[in-house]
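> Provided below are the primary sequence and the corresponding predicted coordinates.
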Amino acid sequence: MFKKILLLALIAGILIGAQAPVPNPEKPQAGQKVSWKIKGFAYESENPRMLLVAYTPDTALVQIIPGRPSQDEWYFSYTVPQEATILTYKIEDDEKPLLDDDGVFFATPVYDSSGKPRYDASRSYATLYLGPLADRGDRARELVELELKHYPTNWEALVFLRRFELQAGETTEAAIAAELDFLLAAEPDSLEALRFAAMEFFIASQGFKDKGEELMALCAETYPENSRWTDYQNSIYAFISETPQRLGEYERAVFPLLKGDARETGYFLLMTYALAGRREQRVESLATDFIKEFPRSELASAFIITMLQVKYEQPTVLWAAEMIEWQKKYPDDPEINIQLAEYYRDRSWKTALGYYRNAVKNSDDPKAAARFAEAAAVKGKNFAEASKYLKKAITETTADRYRKLLWWRDFSERRAMLLETQATLYTTLGWLSFKYGKYEDALGELLVADSLLTSIPDYEEELYRRLLTVSEKAGDLAARQIALLNIMLVEPEDRTIQKALQDIYLLDHGDIEDFEEWLHAEELKIALRRRMNVPVPNFPLLTLAGDTVYASEFVGKVVVINFWATWCAPCKEEIPKLNQLVRDYQGRDDVVFIGISSEEPQTVDSFLDANTFLYEAYIDPSGTISTMFEVSAIPTHTVIDAKGMLQFHYAGAIPNIDKILAMEINSLLEE
């Protein structure tokens, strides 16, 4: 699985930039020591860290290099691995980026003895530009042309360049197809790469999909273990999911021939398709076959858990019996142990305890300790043990750990994930301390969680429910006020909350004359603390009729986006609330509501014929917009302000989403 993540991450931001800090030597070779001297950063820092990634043909080696002060400079050094082809790096501390190229990595190739780069960074970086950073198209094109100058038979780079030309109206799909046909017939050097690059172009082009399908079958027959099956998995999935016939041909002519990692990827694509259609028997057969073929795969437990989730709507005795048999085969798998622990928590604490211990001891995920501690708090048992595991997890949840785990992510995203995890751990620790009778410790730990969420920014209702309970027990009015104000975010009409806040205000001010004005100001503070201020590119939206609308057309309006699907039960459950939200702003021309689905237009159209959904419907068949907004689950809700800045983003179902969105909209309209 790690290798698959790496291969996908290769497109996530590599650059040889004009402003890159110059390495010494400027053309490093394998085995050499390379160093950088930096004369200060945009911000003062006492602990700069270089996040360096050395790419090899098979993987990426991540190194965190602490800066060493030397007079008025910072010094970083690294020995280049023998198999390295390119070094990418950025410098940051725990608070902010210190030196990068507009959020992405600088890079330098590793050179051979003749002075030629082993591999040029341009093509991978250009791939990124084709997606969410399309506003950098000119730079991307320049880099692709540089790549072809160094390596004229890099067919992937050639196809990327042709796509730039297609976007600019300088060529046509037919002309590109004719050129690729000519090259394929000539069978030049790197024919293998050419066939895959051509296949990927054909299956994504409206008039040449059959040709792409034929080429895919040829590649499966000739190159069944090639890593490009993983590189192109998103394009292949988009293609085979278009029609049952495409899927059937893939299963008949391609999948049976694949081997190794390519076959693992094939299983993943077929399982994704089966899950999207809730095909229970197909999910079970795929999972069973996968585990027989790849019993030691990192994906094995995910296939097992998915299979049983589909087979049983709720964990039952039969579910538990099957899961126990799988646990015997995978005794150290953290997630299988967690699943069984949660099942037995209220049935047999002694049995559950064994599974929790297995999960925590064998997991690198700090949330395993949190789940054990949550269970201990519910049961009122094993406080000391759970607290020990939880405090150890907090100690190990560091910025450096997340740099290594999530090196390809943007600094702000990675930091948000770190702080969110830390907030979860402190929320659980605070509740465990409360249940243990340590009220002052509990209050301090929950306030730490609040400060972490405030700095992301993020919101977690359960934290504030717990803070309200603990602050009442501890007699802390300031903490109680924080809790009440945040709970009001999801319960704005709850009179008991407003009355409690009014009582606190009365104690502080002696009267309630200005209470309403104060309350409105406090509500606005909470909304404003969640602001993300992330610029959104001018992305295209496709209507059900096939017309293209650009995001720039909505500048000057608050744009509310719902990423959804017709098969998604939580998405459908919240539609009545979203419809009422649209009605609440009916007649206003400064708010727009947009629903985006990655399904076929006919599927969405049929759903809307039978159901009322008042959001304007658009589709994202390639998944480009979902990728840009990092949609990890549906439903996902985002809000963009009138200046085109992303201000709110929440993945997953959430109670009272209509009220939360209304508060976000109103605060933006008041600015």
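Ah, there it is.
> alpha carbons only for contacts and neighbour counts from here, please
Fine.
> C-terminal to the longest helix along the chain, what's the next element?
If you go by DSSP state H, the chain has its longest helix at helix 411-435. In the C-terminal direction, the helix or strand that comes right after helix 411-435 (DSSP states H and E) is helix 439-455.
> Which helix or strand lies directly C-terminal to that next one?
Downstream of helix 439-455 (by DSSP H and E), the next one is helix 461-474.
> Now that next one: buried residues?
461, 463-464, 466-471, 474 (16 or more other C-alpha atoms under 10 Å).
> and those, which two are the farthest apart?
E461 and A474 (19.9 Å; C-alpha to C-alpha).
> picking up where we left off before, can you give me the buried ones in the longest helix of the chain?
Taking 16+ other C-alpha under 10 Å as the neighbour-count basis, helix 411-435 is seen to contain the buried residues 411, 414-416, 418-435.
> Let me know the closest of the buried residues of helix 461-474 to K329.
Comparing those against K329 with C-alpha to C-alpha places L463 closest, at 37.4 Å.
> quick one: the nearest residue to that closest one once chain neighbours are set aside from N656, how far?
If the residues on either side of it in the chain are set aside, L463 comes closest to T427, at 6.0 Å by C-alpha to C-alpha, 6 or more residues apart in numbering. To N656, T427 is 22 Å away according to C-alpha to C-alpha, to the nearest Å.
> where do the strands sit along the stretch 551-671 of the chain?
With DSSP state E, counting those that start in this stretch as the criterion, the stretch 551-671 of the chain has strands at 558-563, 591-597, 616-619, 636-640, 645-651.
> Touching the first one from outside, list them.
Meaning strand 558-563. 590-597, 626, 631, 634-642, 665, 668-669 (C-alpha atoms under 8 Å, 6 or more residues apart in numbering).
> contacting residues around stretch 334-341?
With contacts defined as C-alpha under 8 Å, 6+ apart, stretch 334-341 is touched by 301, 305, 320, 323-324, 326-327, 330-331, 351-356, 358-360, 362-363, 368.
> take the one below as the second:
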Amino acid sequence: ANKRIAHYENITPKVEKNKVKVIELYSILGKKEKAEELENTARKEFPRGEMMKEKYISEITNVEDIHKKVYLYDRLQKEYKASELGDKNSYLLTQIANTYVEEGNWDLFLEYSSKIKDPVALASLYNSVAWDQAENDENLAEVKKISAKSLSLLENEKESLNNKPSYTTTKEYRTKISSSYQMYADTYAFILNKLGENQEAIKYAKIAVGEGFNTDINERFVQFLIDDENFKAAQQSSSKFIEENQANEKIKEYFKVSYQENNPSTSAVNLETELRKLESKGETKAFEDLKKEKMNTPAPNFTLKSLDIESLSLSDLKGKTVILDFWANWCAPCKASFPGMKEVVEQYQNNDQVVILFINTFENEPIEERITKSKEFLNSKEYPFRVLLDTPIKDSRDFKVAQLYDIKGIPTKVIIDPKGNIAFKKVGYNSNNEQMIKEIQMMVELSQQ
């Protein structure tokens, strides 16, 4: 990085793009003061350049008052053409439109959202607003229209590909649009159901389900079938989700309701037996799927300090199954998984053969701030977690243990077997705590075989 900085600084004549590269390199090296000093200089040298444009955009983003936000946006429009702003224009218009929704000004929301030229960005805005409004049972007739528009925008873009970025292939772009379409179809179905249009709601909910990977969407689909009193289809769908290990507790309740309606003379014992058969199939499938994912890679050793500044080495835990949960205070999915992880910790608290460690990583604040923030959060939720603090690598944005374990995103859970080998590595969180808990139990069991 330092060699590249010297290279760019020696190039003449001085142009802004080279200064931007130098600033980026100083930022990567963690030299924030130097980067900020160069930013201020660049804005004076190039008053209509990229750095000044980013300053304007930052001001608009950070101001809360909607009138000032609009004033600053109008100023930006006078200084730069829409083509010079690119994706940032859609981003700023989305911010303004969202603020008007929060203030309850529907007309101005529609006015500013209509200025967004990127159909994918506009569809995303329409979908998020439609979902939030529908969750609160507000403006259902209006949000039905914009939710339908979000689907229409994606359909047209998938055919025309007019806004395909140069960095992605046609196949990748269409796949991304299809994935968004499924999600937005779930929103539209949700709104239709609230409006009592159950047949149409079921039609779009079926599209949203796709291969059934999202249990919340699966749950809504079965709920809509029950609302429509289509108990036969509700039983078939809920049975399939349970067998495929794609169900949550609510879907299991819907199975009981639909099964009882279809078999009114069945006993409670028989009903539970039928449910247990399906659950057993789901557990068997999940277990067999996990077997195929099992790894046998030596786990790199590390030594980290806890929130109480006590050191712990992975090598000290050889002979035990170790669960590493990589997380950060800013990571919403990490925190969403913690109620389930609390249950996991409680389940194994009396098992001295299983150790669960939460590795706080990807946090750039000073260590004292990380400790304070983590303790406050964990104490507020009464999470009995054993937290270790990953070490930042000097002159880098990387962290020692995250790099050793090739952690690209969080949350990521790593299961280490008693011999000191990585048995499993699971990335992400699918919002189903019940499924996550069972999966961890199975991974622990398989790691001990």
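Done, it's in. Keep in mind the model is a prediction, meaning the values are calculated, not measured.
> care to give me the TM-score?
TM-score of the superposed chains, computed with TM-score structural alignment, normalised by the length of structure 2, equals 0.64; 393 aligned residues with a C-alpha RMSD of 5.3 Å.
> among the contacts of stretch 334-341 of structure 1, which are in helices?
Counting by DSSP H, the part of these found in helices is 301, 305, 320, 323-324, 326-327, 351-356, 358-360, 362, 368.
> Wait, E599 of structure 1 touches G623, no?
No. The pair E599 of structure 1 / G623 is not scored as a contact, 9.4 Å apart, by C-alpha atoms under 8 Å.
> Neighbour count for these two, which is higher?
Set side by side, E599 of structure 1 and G623 give different neighbour counts by other C-alpha atoms under 10 Å, the larger being at E599 (21 against 17).
> for the residue nearest to that one when sequence neighbours are not counted, what are its contacts?
Excluding the flanking residues, the one nearest E599 of structure 1 by C-alpha to C-alpha, 6+ apart is P621, at 6.0 Å. Applying C-alpha under 8 Å, 6+ apart, one finds that P621 of structure 1 lies in contact with 238, 597-600.
> Between which two of those is the distance greatest?
For the contacts of P621 of structure 1, and using C-alpha to C-alpha, no pair is farther apart than A238 and S597, which are 13.5 Å apart.
> Those two: which has the busier surroundings?
Counted by other C-alpha under 10 Å, A238 of structure 1 and S597 do not tie: S597 has more neighbours, with 23 against 19.
> Now which residue in structure 2 aligns to that one?
The equivalent of S597 of structure 1 in structure 2 is T361 (alignment by TM-score structural alignment).
> Not counting its neighbours along the chain, what's nearest its match?
In space, not counting the residues next to it along the chain, T361 of structure 2 is nearest to D390; the distance is 5.1 Å by C-alpha to C-alpha, 6+ apart.
> Map the one you found across to structure 1 for me.
For D390 of structure 2, the aligned residue in structure 1 is Y618 (criterion: TM-score structural alignment).
> packing partners for the longest helix of structure 1?
Counting by 3 or more C-alpha pairs under 8 Å, 6 or more residues apart in numbering; DSSP states H and E, the packing neighbours recorded for helix 411-435 of structure 1 are helix 367-379, helix 383-396, helix 399-405, helix 439-455, helix 461-474.
> how far off helix 461-474 does it point, in degrees?
Comparing the axes of helix 411-435 of structure 1 and helix 461-474 via axes from the mean of the first three to the mean of the last three C-alpha atoms, to 10 degrees yields an angle of 40 degrees.
> Name all residues that make contact with the nearest residue to Y56 of structure 2 once chain neighbours are set aside.
Counting by C-alpha to C-alpha, 6+ apart, L76 is the residue found nearest to Y56 of structure 2 once chain neighbours are left out, at 6.7 Å. L76 of structure 2 makes contact with 53, 56-57 under the criterion C-alpha under 8 Å, 6+ apart.
> Now distance to F255 of structure 2 and neighbour count too, for these, in CSV please.
As requested, the contacts of L76 of structure 2 are exported to CSV (distance: C-alpha to C-alpha, whole Å; neighbours: other C-alpha atoms under 10 Å):
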residue, distance to F255 of structure 2, neighbour count
K53, 56, 18
Y56, 55, 16
I57, 51, 19
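> My guess is the residue nearest to L463 of structure 1 contacts D441. True?
No. T427 of structure 1 is not in contact with D441 according to C-alpha under 8 Å; the separation is 11.6 Å.
> Can you mark which positions in the strand or helix carrying L275 of structure 2 are buried?
The secondary structure element spanning L275 of structure 2 is helix 268-293 (assigned by DSSP H and E). Buried residues in helix 268-293 of structure 2, defined by neighbour count with 16+ other C-alpha under 10 Å: 271, 274-275, 278-279, 282-283, 286-287, 291.
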